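K.L.:
Quick one, structure for this:
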Amino acid sequence: MQKRKLSFWEIWNMSFGFLGIQFGFALQNANTSRIFETLGADVEDIPILWIAAPVTGLVVQPIVGYFSDRTWTRLGRRKPYFLVGAILASIALFFMPNSPELWVAAGMLWIMDASINISMEPFRAFVGDNLPEEQRTLGFAMQSFFIGIGAVVGSALPYVLTNWIGISNTAAVGEIPDSVKWSFYIGGVIFFLAVMWTVLFSKEYSPEELEAFEENRDAQKVEPKTEQEIKKNISMQTKVGWIMILIGAVVSYFIYAKGLTKELYILFIGLIIVGVLFLIVSELRKKRIKNGFTNIVSDLLNMPKTMKQLAWVQFFSWFALFSMWIYTTQAVTGHVFNTEDTTSQLYNDAADWVTVMFTVYNGVAALVAFALPVLAKRTSNKFTHMLALTLGGISLISIYFVTTKLGLILSMIGVGIAWASILSIPYAMLSGSLPSSKMGYYMGVFNFFIVIPQIVASTILGFIVSSLFDSQPVYALIIGGVAMILAGLFTLNVKTNSRLNKD
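P.N.:
This is a model prediction of the structure:
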């Protein structure tokens, strides 16, 4: 039994919800630092305030993926999660720009990002569920297209509302401009309506139908089967748990002894917590206790080989992206426009130009989304992704040398090409290696390699910028550019077992 090929418009409908998801995500990325700074955050504090986004993704996505693999309702398998996340995210988008204090805005970011993740994670598994392997690259490309379109409009909206409609982009000290507020209100509505389109106009296979498909018969082995393999796996889980605890404890003590910035504790205390979870689960498995908790933690150790290789690619790619999202506003206003006065017209005009820059890179991503699969077919997925990431890295570094608005726009072209590739090629390389019964879970776990680099960036970039570069945020973009080029080089090491991925 084989999955049928879907028409262009069926793939369109099943991907349309990403338009709303990315609309909300773009508003968050382009304006959250601005909101934090307006409410009184120092430049060194902004990365740690952003920690909400990666932490919520780290926790929410695997759990949502795990349960969506095991869900079947009248509404479907993944669609209930689309809908609940959309409702919560839309409400959060209305509240975020009305935060009266910095701590409230930081809390709203936690809620908003968790809600977006609830909707977003099942969409990746949705492609693997519904499309035959030969159409998955198109499916992920379609998602990239809607991500680009949603991000273009979402990123540009404050600028458009100010310059085309006349809504003010300035406000009193400590208040969010009306252009930002109305952008979030519009984003909340679009988020909900776009996800509802996918919920209403797309179908899902039942669990019985998915079991009958043989498409994943070549999926890579992801868990031990024999008694000997299980015992060896439990022993490995115990060892890895102790190693995590040891590394986390030693580095945490070093941070304390050297008096380093306290934000660094977050990453290594988190490592200790994961290590403890590994030890708890290994003991439960020795006693033959098996449940959702043990499955979720144990399967982290049993990732397919392709996912482990792609982990390095994702780590450096998303470290670069997060450095860009955190620091572009400060780099452009301070390094290019030479202003740090958040109440001045020059600062707010420069901050609005950042939304234009983000619009450009997302627009480029939308335009090239369907070109990348064509290039990959003629060359390989690895070469295509390596080329795109290299262009993106060079573009980020070039911002240091730019002195004009036009130059800033040109720098975003390479970033847009890299962004389109990041959103599609790794998922196309991975999907053929995953068993259908764990598609949602492993797509959620794959998010770890998006989230962990963001946590690293949030904990160390502020320290690096303040300690080594005299609090000049533009250097964070240079670091990000180098990281993206490294990600491209790591792509060359990825091996897949899919006939559609040339190695």
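K.L.:
all contacts plus neighbour counts: C-alpha atoms, from now on.
P.N.:
Will do.
K.L.:
Distance from stretch 33-49 to the middle of the chain?
P.N.:
Relative to its parent chain, stretch 33-49 has a centroid offset of 20 Å by Cα atoms, centre = their mean, to the nearest Å.
K.L.:
now do stretch 95-115
P.N.:
19 Å.
K.L.:
what's next to that stretch, contact-wise?
P.N.:
By Cα atoms under 8 Å, 6 or more residues apart in numbering, the residues outside stretch 95-115 that reach it are 35-36, 39-41, 49-50, 52-53, 56-57, 60, 85-86, 88-89, 92-93, 175-176, 180-181, 184.
K.L.:
Tell me which of those fall in strands.
P.N.:
Using DSSP state E, no member of the contacts of stretch 95-115 sits in strands.
K.L.:
Could you also give me the structure for this second sequence? I'd like to compare it with the first:
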Amino acid sequence: MEVGTSSSSGGGAFEVEQDSEALPAEVEAEAPLWKLIVVSAIAAGVQFGWALQLSLLTPYVQLLGIPHKFSSLIWLCGPISGLIVQPLVGYYSDNCTNRFGRRRPFIFSGALLVIFAVILIGFAADIGHSSGDPLGKVTKPRATIIFIVGFWILDVANNMLQGPCRALLADLSGGDGSKTRLANTLFSFFMAVGNIGGYAAGAQSTLYKSFSFTLTDACDVYCANLKSCFIISAVLLLIVTAVAVTCVGEIQYTKKATEGGEGKVPFVGELFGAFKNLPRPMLILLIVTALNWIAWFPFLLYDTDWMAREVYGGEVNDNGLYDKGVRAGALGLMLQSVVLGFMSIGVELLARQLGDVKMLWVGVNFILAIGLALTVAVTKAASHSRKYDAHGHPLLPNSSVKAGALAIFCVLGIPLAVTFSLPFALACIYSSDAGSGQAGLSLGVLNLAIVVPQMFVSFLSGPWDALFGGGNLPAFIVGAVSAAASGILAITLLPKPRSDGKIVIP
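P.N.:
Predicted coordinates for the structure are as follows:
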């Protein structure tokens, strides 16, 4: 089969020569643009919550009394739930015969679970205290358990949402390569919008004043701000999801006689069968994506902690400096999301200038590698320039150190735009080109290349950092090496388009 390259927009970059008979019958072939926008907007609600997780929850678990070297283990729930839930949801959404459609029941159920989860997380300290946890700066076991349960539910719910959302966009694109490209551009753009809102909320130190009930004996100002952020997140997600599932309809899916016979392969068998029958470009895509996420996840996990510890010189419960560093990290993530938003729209132009999607992958991976390596330089500069007050407490870093740290956040928004769009667009296009209509399962397979590296990082980054003194830099260096390896494999293994702009998929 042949897939023609046009340039990437939000990462899509391939136009499909598609037989009209391969189009999914349960959605209209020419969905209007507003439907793509409405469904893509769900990404803003989901990503608002993800932004809060990435910027605030690693510091928060340490405030609950979990040591830094164990905090990464909490994040195992995301990769594990993604490993199991997203392929499972993808498979069953591909085969769902509910009268409301294939994707919408999963999207709406996922949104309700997210709202339940953020209530557990936001009110974990209060629930723990009412169950017997002591006040003060000590380990709070009951609150920790409530938090972990809520965190796991949140990641399961997010995986229930994102896969069907992307699959619905693929359905609405009707197998058209340019429309698939546009849909993924919109999804990436709204992810950036959600990130900006989430990180901006996380950077605020007085947000709790708008929700006065959040400040309690068991929940200090930092906790109250986190609680307020999650309340906003729940309301936003509920609104965008309700609009999408109400305004964008699906025709009830009816299995063909050949699909529902006794020989139907069960989910696990079909998942392994999908691996067995993957075309070579898709296998390469999985490898490059996996290495790319080994690079990304340490930074996504520890970015605000790095800002608070290494750049600001703070420690957990140090009466303010660590919290200021976390908020500065949230500001950096917000600026990164602004870059991400612009890049999500400009990726197509960039791919045209480069003339080769392979070179786009190579370029962004080396940008990621350089950015992660520069965290060492900024950390050393912060350490050498650090000043202390009369009591020996570290003062705020100077403006050049803060500017250097924020610049790293901004630069990394460039490769993030490609990471958030290109692999997903290609997976949808490969599925559409095969005429299978199994976008959900294809995205589930791709998701394994994301969550397995996250499990690897979650297991090893904490002990690895502890081995070298307890900071965040060792994991960042591993990420830089992995990003460089991803770029090298991309330039050596990804198929190169022919002069007529097409790629032959074996």
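K.L.:
From the contacts of stretch 95-115 of structure 1, keep the buried residues only.
P.N.:
Using 16 or more other Cα atoms under 10 Å as the burial test, the contacts of stretch 95-115 of structure 1 include 35-36, 39, 41, 49-50, 52-53, 56-57, 60, 85-86, 88-89, 92-93, 175-176, 180-181, 184 as buried.
K.L.:
So which of those residues sit within helices?
P.N.:
Among those, the members falling in helices (DSSP state H) are 35-36, 49, 52-53, 56-57, 60, 85-86, 88-89, 92-93, 180-181, 184.
K.L.:
I'd like the distance between the most centrally placed residue in structure 1 and residue 420 of structure 1.
P.N.:
Centroid-nearest residue in structure 1, with Cα atoms, centre = their mean: residue 450, separated by 5.3 Å. From residue 450 of structure 1 across to residue 420 of structure 1, the span is 15 Å (Cα to Cα, to the nearest Å).
K.L.:
how about residue 426 of structure 2, what's its match in structure 1?
P.N.:
When structure 1 is aligned by TM-score structural alignment, the residue opposite residue 426 of structure 2 is residue 429.
K.L.:
And for that match, the neighbour number?
P.N.:
24 (other Cα atoms under 10 Å).
K.L.:
Sticking with it, tell me its helix or strand.
P.N.:
Per DSSP states H and E, residue 429 of structure 1 falls inside helix 425-431.
K.L.:
before we move on, what about residue 360 of structure 1?
P.N.:
Per DSSP H and E: helix 345-368 holds residue 360 of structure 1.
K.L.:
That helix maps to which residues in structure 2?
P.N.:
Going by TM-score structural alignment: helix 345-368 of structure 1 matches residues 320-343.
K.L.:
Next, the buried residues of the matching stretch.
P.N.:
If you call a residue buried by 16+ other Cα under 10 Å, then stretch 320-343 of structure 2 has these buried ones: 321-341, 343.
K.L.:
residues in contact with the alignment partner in structure 2 of residue 70 of structure 1?
P.N.:
Residue pairing (TM-score structural alignment): residue 70 of structure 1 is matched to residue 95 of structure 2. Counting by Cα under 8 Å, 6+ apart, residue 95 of structure 2 touches 102, 253, 255.
K.L.:
what's around the last one, how many residues?
P.N.:
By the other Cα under 10 Å criterion, the neighbourhood of residue 255 of structure 2 contains 12 residues.
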